[in-house]
Structure formats: structure tokens, C-alpha cells
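S.K.: Any chance you could fold what I've pasted below:
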Amino acid sequence: MKKNVFIILLAFSFVSCNSQTKDAKIKKAVIDKIDKEITKKSETKNDTMDFKIVKTDAEWKAQLTPEEYTVLREKGTERPYTGEYDKHFEKGMYVCAACENPLFTSDTKFDSHCGWPSFDEAIKGSTVYHKDTSFGMIRTEVMCAKCGGHLGHVFDDGPKETTGQRYCTNSVSIKFLPAK
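M.R.: Below you'll find the predicted structure:
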């Protein structure tokens, strides 16, 4: 319902601002600036689509649970506050559920109260980024650098005393390895 209301309001705003009024120019400038920032962020973070592990859909379906397949391969999202690692704070490492690529350490995890596991930093080189314009939003998708599995999105509203970033991650896309 909210999505439909948003789409209707968005369509109305574009129709009512059809002429190049001052408001329309300002809206376009803001959208262009956001678009450039995301593109710049992706480029500076080595956005590459060449993955070391490449499998067919049939191979992924045989390896992953249906929920893992939906999130990791079809870019799905688990419901908030339902994931295994949302309130999980043991010492250890979080790895990709599809290929076991090390992604996050427990010392970068924090409770963002968003309903998904949140980290303020990924292990260097473990993730790649892609501009995501689905659902009428502009976001930065985070994927495993080794297999291309969808992990979640990164936002610039994380803890300011650290990196300022919030890697909003699906629990089903990661597995936890406890510290030894």
C-alpha cells in the first residue's frame, strides 16, 4: 500500500512539474547529485562483475536453501527482525553463505535497530558494490566479491565515530564462524 502511495505521489509530482519550473530544476539537480555520488562510490570501491565462482542457476539451487537462493541469487530480502544474526554479538567472523568468503569481523558489528545485522566496515576486498535503482530508490547494493551473492545494501548513516557506514545485511546471506 505504501509503495503504491509513493508511486502515485511521485507520478503526481512529475506531472505537476512537467514544465521546467524552478522546483523541477531543483529536484533534477538533487537527483543528479545523488546519482553521481553513488556512481562515484561504486567506482572508488572497485565495482567489478568478474567473480571467481560462477555457477549455473541449477547448481546454486542445488547448493543453497530456497531462502538463501532467493536472497543471494535473486536479490531478495528477509523480513526485518527475523534473521538469525540481527541480535547476535559473539566474537568471530561472518562469511558468505554461498562461498564462505570472509566478509565482516564481529568487532565491526553494531545494533542499528533496523532489523537486520549491521556492520560499519567490510573486510577489504571482500565486497563489491552496484548501483541499485529498484523500488523507486537509489541505493548501493553490496555483493560478495567472490561469488556475486547479494548481501544487502550500504548506507551512510552508520556510527560517526567509526566509518559512518551501515552495511545492512541479510542474515540468510551470511554464516557465522566463532573465534577459536
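S.K.: For the rest of this, base every contact and every neighbour count on C-alpha atoms.
M.R.: Will do.
S.K.: can you tell me the helix or strand for F104?
M.R.: Using DSSP states H and E, F104 maps to strand 102-105.
S.K.: Counting by contacts, list what that strand packs against.
M.R.: strand 92-96 (3 or more C-alpha pairs under 8 Å, 6 or more residues apart in numbering; DSSP states H and E).
S.K.: Identify all contacting residues around the strand it packs on.
M.R.: 101-106, 144, 149, 173-180 (C-alpha atoms under 8 Å, 6 or more residues apart in numbering).
S.K.: in that strand, what counts as buried?
M.R.: Buried positions in strand 92-96, judged by neighbour count with 16 or more other C-alpha atoms under 10 Å: 93-96.
S.K.: Could you find the closest non-adjacent residue to the most centrally placed residue in the chain?
M.R.: The centroid of the chain falls nearest to H153 when counting by C-alpha atoms, centre = their mean (1.4 Å). Leaving aside its chain neighbours, H153 sits nearest to E141 (4.4 Å; criterion: C-alpha to C-alpha, 6 or more residues apart in numbering).
S.K.: one more, for comparison:
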Amino acid sequence: MKKLFLFTVLATFLMSCNGNAQKTSKKSSKDYEVSKTESEWKEELTSEEFDVLRKAATERPFSSELNDIKKPGTFVCAACGNELYKTEHKFMSGTGWPSFDRPIEGGVAYGSDSKLGYQRDEVHCARCGGHLGHVFNDGPKETTGKRHCINGIAMDFNPENE
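M.R.: Okay, here's the model as predicted:
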């Protein structure tokens, strides 16, 4: 009787476990305002943009020309043109990627990833779902305390008044 009880408890426990691999907070690509097939994205994006935006790759640090931009303007999604960040919220983090302490309201959405063996907060475009980067809690304490560490290849820059 004890064996049957232990077997039942163990079987119930194993069947009710939900590991992180089973959880996802990122929407399906069909849930976004801009939704395209993989082949359509491949036709529109460069191979580097596709790898980052659609496959969640990471560009090399210090490789983006957007790191040095300081003039007023808006950073937009390279895939769909959605407004993501303003220059006024950009700061030099020293990490090698463009960093911001906050996004434009409604411009980004969040998910999670554990590809490196630990949980990270992923940032993606709220309009097309493209992977942008990650958000960390080591940003400027005098503002939000957040650091949106964003792949430059995932964005374009629109200068103000041009």
C-alpha cells in the first residue's frame, strides 16, 4: 500500500511540474500588428538584421554606429519603423551596445529568455515582435535604474527636424 501511495504522489508531482522551457511570455508572431512569414522577413532585412530581429542573435559589442549618436531624434525598429527610444533617454553604459534608461511608451514589449542558463528580461518591438535586446537593473539610479541594452542593428535613427 505504501508503494502505491508513493508511486501516486511521485507521478502526480512529475506530471504537474512546469519547467521554464514550457513557459513563454512572448506572443506568437501572428499576435503582432505587423506579421510576416520568415521568408518575407528574409527578403526585407539584411542577413545581420534578420539574425538579430527574428532569431534573437546578438551583434558584436562596439560594432554599431548608433553607439555614438547624441543628437536629438528617435530610434525606430529596423524591421517595421515602430518608435522605440528617444536620444534624451540614451546614456553611455560602456557595454558596447546602445543603452537607454526607458523606452517610448508602448514602443517595446517584454519577454524572458534563459538561453545562457539564467533568466533575463528580453526586450522586443511591440509592433512586430522583433528581438531588440535585454533590460537590466543596473542603469542610472537618478532616473529609472534600468538599462535597456539594445542591438544597434535592430534599430534605425531618425534625427529630429529632418
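S.K.: ok, back up a step: determine which two of the contacts of strand 92-96 of structure 1 are furthest apart.
M.R.: G149 and K180 (26.6 Å; C-alpha to C-alpha).
S.K.: who has more neighbours, the two?
M.R.: More neighbours surround G149 than the other of G149 of structure 1 and K180, with 27 against 5 (other C-alpha atoms under 10 Å).
S.K.: Give me the aligned partner of that one over in structure 2.
M.R.: G149 of structure 1 maps onto G130 in structure 2, with residues paired by TM-score structural alignment.
S.K.: ok, that match to F13 of structure 2 distance?
M.R.: 37 Å (C-alpha to C-alpha, to the nearest Å).
S.K.: likewise C149 of structure 2?
M.R.: 39 Å.
S.K.: So between those two, which is more surrounded?
M.R.: C149 (22 against 10).
S.K.: Next, that one: secondary structure please.
M.R.: Following DSSP: H, G, I helix; E, B strand; the rest coil, the label given to C149 of structure 2 is strand.
S.K.: residues of stretch 57-70 of structure 2 that come out buried?
M.R.: 57-59, 64, 66-67.
S.K.: mind listing the helices for structure 2?
M.R.: Under the criterion DSSP state H, helices of structure 2 are mapped to 2-16, 38-44, 47-55.
S.K.: Point out the most buried one among the ones you listed.
M.R.: Most buried of the helices of structure 2 by mean neighbour count (mean count of other C-alpha atoms under 10 Å) is helix 47-55; its value is a mean of 19.
S.K.: before we move on, the earlier item: weed out the non-buried ones from the contacts of strand 92-96 of structure 1.
M.R.: 101-106, 144, 149, 173-177.
S.K.: Could you export those to a markdown table, including columns for distance to K61 of structure 1?
M.R.: Formatted as a markdown table, these follow (distance: C-alpha to C-alpha, whole Å):
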| residue | distance to K61 of structure 1 |
| --- | --- |
| N101 | 19 |
| P102 | 22 |
| L103 | 22 |
| F104 | 25 |
| T105 | 28 |
| S106 | 29 |
| C144 | 17 |
| G149 | 13 |
| S173 | 14 |
| I174 | 17 |
| K175 | 18 |
| F176 | 21 |
| L177 | 23 |
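S.K.: From the residues you listed, pick the one nearest V128 of structure 1.
M.R.: Using C-alpha to C-alpha, those come closest to V128 of structure 1 at C144, 6.3 Å.
S.K.: K55 of structure 1: which of the buried residues of strand 92-96 of structure 1 is nearest?
M.R.: C96 (15.2 Å).
S.K.: Please pull up the equivalent of that closest one in structure 2.
M.R.: Match for C96 of structure 1 (TM-score structural alignment): C77.
S.K.: Dump the helices of structure 2 into CSV; add distance to G145 of structure 2 as well.
M.R.: Formatted as CSV, these follow (distance: least, C-alpha to C-alpha, whole Å):
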stretch, distance to G145 of structure 2
helix 2-16, 37
helix 38-44, 34
helix 47-55, 25
